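Chemist: predicted coordinates and the sequence they were generated for:
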Amino acid sequence: MILAGGLGTRLGERTRDTPKPLVTVAGRPFLDHLVGNLARFGFERVLLLGGYRGERIAGYCHDASRFGPILSCLLEPEPAGTGGALLQARDALDEEFLLLNGDSFFDLNLLDLALPGADETENGERPLARVALRRIADAGRYGTVELAGGRITAFAERPAGGGEAVINGGIYWMRRALLERIASTPCSLERDVLPGLAADGRLAGRCYDGAFIDIGIPEDLGRAQELLPRWTRRPAAFLDRDGVLNVDHGYVHHRGHFEWVEGAVDAIKLLNDRGYYVFLITNQSGVARGYYDEQAVRALHGWMGEAMRRRGAHLDDIRYCPYHPEGTVEAYRRPSDWRKPAPGMILDLMRHWPVEPAGSFVIGDTATDLQAAEAAGLPGHLFRGGSLLHRVREVLGGR
């Protein structure tokens, strides 16, 4: 869910007729940046909680299907506060859900925030919420957070004169049972709910060091115009599949035939955590040879995605080539510039995503993978087996 009901009064004329989350940033509504990022991590349903100029939020839902997730909107009939908006959405919530502030961008592995950790067993009780935290150099605009281990113990007022501190980054992984802490509306999640959870030991926090900006004041809105395009342009890791992510048993095409390579999912999560785009590029000549069809390829990739997300990892996009010049299925019997060693899959991904070539690389287990990398102008790294996590760390320089 995205909280999109604020007035945005500090932005003056910019929000006179426009809800703050729809203010244009880098040529697009700010919500585009948030919804597009959720799509990267595999979220399929997004609920916008609107208030001020709610009809504009509702209209945005109808126009934003291009991202992939199904968007819907719930408008509060009168101002209910951030906690009240959450309470009104009770019937739409899963048992666990992600909640984002609609006026801030925080670049982190959203799936990591959902993973159980040490905070799951402290005092025998699971936290009701986990907050993404950010250490910033000047916390003068924000309330601060006190953290002990994995638990938030208290919230404090803005430090006089600013200075370095840990702040609430405006992204939460929550359990629906938290709604029992909201007795009435209007209610502020930040002022009325979270401090009580912290006092009871039911609020966890994790610090991340990704890019962060809040567009609530004109100065930071101006900075976001330049920074967001820069932040979304990032290096990418292009990974072969058979022999790199999974053991190559020969024309692997269903989950019963699939075996993860040691450290494969952890390697992908490491790249996610470091802010890389992670792409899968795979020749699938088994389609052209009639061993299986494209639906089998897509089904296996869907299952892989679900398995990775449960462990805090994800692929940003996938390209596969079903063609082969010696195929037995006529529709697929032809050469293709997507088939490695040609670089077509890599180049297509670089056209569709804001990939920064500097720092990008390919990992494969054959010479054709490295030839495709060279043809695309990227370094290629050979994987000879063992732990993919270890190999990725080597490629990243041991980091």
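Modeler: Now that the structure is in, tell me what you want to look at. Numbering: from 1, shown residues only.
Chemist: from here on, just use CA atoms for contacts and neighbour counts.
Modeler: Fine.
Chemist: and the residue nearest to Ala313 when sequence neighbours are not counted, what element?
Modeler: Spatially, and ignoring its direct neighbours in sequence, Ala313 is nearest to Lys269 (4.4 Å; C-alpha to C-alpha, 6 or more residues apart in numbering). Per DSSP states H and E, Lys269 falls inside helix 264-273.
Chemist: show me what the helix or strand that that helix is followed by is packed against.
Modeler: Reading on from helix 264-273 to the C-terminus, the next helix or strand found by DSSP H and E is strand 277-283. Packing contacts for strand 277-283, counted by 3 or more C-alpha pairs under 8 Å, 6 or more residues apart in numbering; DSSP states H and E, involve strand 236-239, helix 264-273, strand 317-321.
Chemist: strand 277-283 vs helix 264-273, what angle?
Modeler: 140 degrees (axes from the mean of the first three to the mean of the last three C-alpha atoms, to 10 degrees).
Chemist: packing partners of the helix or strand harbouring Val131?
Modeler: Using DSSP H and E, Val131 falls within strand 129-136. Packing partners of strand 129-136 (3+ C-alpha pairs under 8 Å, 6+ apart): helix 110-114, strand 165-175, strand 203-207.
Chemist: following the last one, which helix or strand comes up?
Modeler: Spelled out, it's strand 203-207. Per DSSP H and E, the helix or strand that comes after strand 203-207 is strand 212-214.
Chemist: got the contact list for that following strand?
Modeler: Defining contact as C-alpha atoms under 8 Å, 6 or more residues apart in numbering, one finds that strand 212-214 is touched by Asp103, Ser104, Phe105, Phe106, Asp107, Arg134, Gly169, Asp220, Leu221, Ala224.
Chemist: looks to me like Ile363 is in a strand.
Modeler: Yes: in this structure, Ile363 lies within a strand as judged by DSSP: H, G, I helix; E, B strand; the rest coil.
Chemist: hmm, back to that, can you redo the helices and strands packed on strand 129-136 as a markdown table with mean neighbour count and distance to Arg56?
Modeler: A markdown table is the format used below for these (neighbours: other C-alpha atoms under 10 Å; distance: least, C-alpha to C-alpha, whole Å):
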| stretch | mean neighbour count | distance to Arg56 |
| --- | --- | --- |
| helix 110-114 | 22 | 27 |
| strand 165-175 | 21 | 22 |
| strand 203-207 | 23 | 33 |
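Chemist: structure two is appended below for comparative analysis:
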Amino acid sequence: MVTNNKIKALFLDRDGTINVEKNYVFRVEDFEFTPGIFELLKGYQQKGFMLLVVTNQSGIARKYYTEDDFSDLNNWMIRQFQKQGIEITKVYHCPHHPEITGKCNCRKPEPGMILQAIQEFNIDPVNSVLIGDKKRDILAGQRAGIGKNLYIQNLLQTGLE
């Protein structure tokens, strides 16, 4: 494949990046969008980036909530973005936790979810961007060969820690 035919993508962590970090968010009433996230994503979308979410969801392995609970919240979140004119192409999630389900290659800082998306959508990692709130997000992006790996805290001046 010619590199020019490859897609550039914005990979986003969910908890702490798209929404305010609260432990194990799985209900709509607990989901609070990070201030400024809609504007940030609109900007990337206007620059031709495909928007993808890559999120660790160990609450599933811990049995705090189910795959269906995650899916319901995820579908609601995607609809909220659509109402703002923002299209999230796909959400990848890791339901594992190493102490419960064993080691996997998808739980960040492992790059499995990102590598899967790169293959699935013919993404050019070098011209892609990852935004997260934790070191494990940044490490996953680096391990997948993503060109820019940024902390949300450095992009949005909202006082988030």
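Modeler: Now that the structure is in, tell me what you want to look at. Since we're looking at a predicted model, the values are computed, not measured.
Chemist: give me the neighbour count for the residue in the second structure that the residue nearest to Ala313 of the first structure lines up against.
Modeler: In the second structure, the residue matched to Lys269 of the first structure (TM-score structural alignment) is Lys42. As a burial measure, Lys42 of the second structure scores 18 neighbours (other C-alpha atoms under 10 Å).
Chemist: Glu87 is in contact with Lys42 of the second structure, correct?
Modeler: No: the criterion here is C-alpha atoms under 8 Å, and Lys42 of the second structure misses it with Glu87 at 9.1 Å.
Chemist: give the contact list for the equivalent of Met113 of the second structure over in the first structure.
Modeler: By TM-score structural alignment, Met113 of the second structure lines up with Met345 in the first structure. Met345 of the first structure is in contact with Ile281, Arg319, Tyr320, Cys321, Asp337, Trp338, Arg339, counting by C-alpha under 8 Å, 6+ apart.
Chemist: give me the nearest residue to Lys8 of the second structure, chain neighbours excluded.
Modeler: Lys8 of the second structure sits nearest to Ser128 (C-alpha to C-alpha, 6+ apart), 4.9 Å away.
Chemist: stretch 362-372 of the first structure corresponds to what range in the second structure?
Modeler: Using TM-score structural alignment, stretch 362-372 of the first structure pairs with 130-140 in the second structure.
Chemist: distance of the residue of the second structure most remote from its centre from Ala140 of the second structure?
Modeler: For the second structure, the residue at maximal distance from the C-alpha centroid (C-alpha atoms, centre = their mean) is Val2, at 26.7 Å. Going from Val2 of the second structure to Ala140 of the second structure by C-alpha to C-alpha, to the nearest Å gives 25 Å.
Chemist: list the buried ones in stretch 122-137 of the second structure?
Modeler: 122-125, 127-134, 137 (16 or more other C-alpha atoms under 10 Å).
Chemist: re the thing from before, wait, the residue nearest to Lys8 of the second structure touches Lys6, no?
Modeler: No: applying C-alpha under 8 Å as the test, Ser128 of the second structure and Lys6 come out as separate, 10.3 Å apart.
Chemist: related to what we said a few turns ago, next, the contact list for the residue farthest from the centre of the second structure, please.
Modeler: Counting by C-alpha under 8 Å, 6+ apart, Val2 of the second structure has no contacts.
Chemist: list the buried residues in stretch 246-255 of the first structure.
Modeler: For stretch 246-255 of the first structure, by 16+ other C-alpha under 10 Å, it's Asn246, Val247, Asp248, Val252, His253.
Chemist: how close does the last one get to Arg310 of the first structure?
Modeler: Distance from His253 of the first structure to Arg310 of the first structure, counting by C-alpha to C-alpha: 21 Å.
Chemist: then the third one?
Modeler: Separation of Asp248 of the first structure from Arg310 of the first structure (C-alpha to C-alpha): 23 Å.
Chemist: how about the second one?
Modeler: Computed as C-alpha to C-alpha, the Val247 of the first structure to Arg310 of the first structure distance reads 20 Å.
Chemist: report the aligned residue range of the first structure for stretch 14-25 of the second structure.
Modeler: Counting by TM-score structural alignment, stretch 14-25 of the second structure corresponds to 241-252 in the first structure.
Chemist: other residues contacting the matching stretch?
Modeler: With C-alpha under 8 Å, 6+ apart, stretch 241-252 of the first structure has contacts from 239, 257-261, 264-265, 280-282, 284, 286, 291, 363-365, 383, 385, 388.
Chemist: doesn't Leu51 make contact with Gln45 of the second structure?
Modeler: Yes: here Gln45 of the second structure reaches Leu51: they are 7.1 Å apart, a contact under C-alpha under 8 Å.
Chemist: more crowded one of the two?
Modeler: Under the criterion of other C-alpha under 10 Å, the comparison of Gln45 of the second structure against Leu51 puts Leu51 first, with 21 against 18.
Chemist: alignment lookup: that one to the first structure.
Modeler: Looks like Leu51 of the second structure aligns to Val278 there (TM-score structural alignment).
Chemist: didn't that match look like it was pressed against Asp317?
Modeler: Yes: with contact defined as C-alpha under 8 Å, Val278 of the first structure and Asp317 form a contacting pair (7.2 Å).
Chemist: residue range for the longest helix along the second structure in the first structure?
Modeler: For the second structure, the helix that runs over the most residues, judged by DSSP state H, is helix 67-83. Aligning helix 67-83 of the second structure against the first structure (TM-score structural alignment) gives residues 294-310.
Chemist: name the residues of that stretch that are buried.
Modeler: Glu294, Val297, Leu300, His301, Met304, Gly305, Met308, Arg309.
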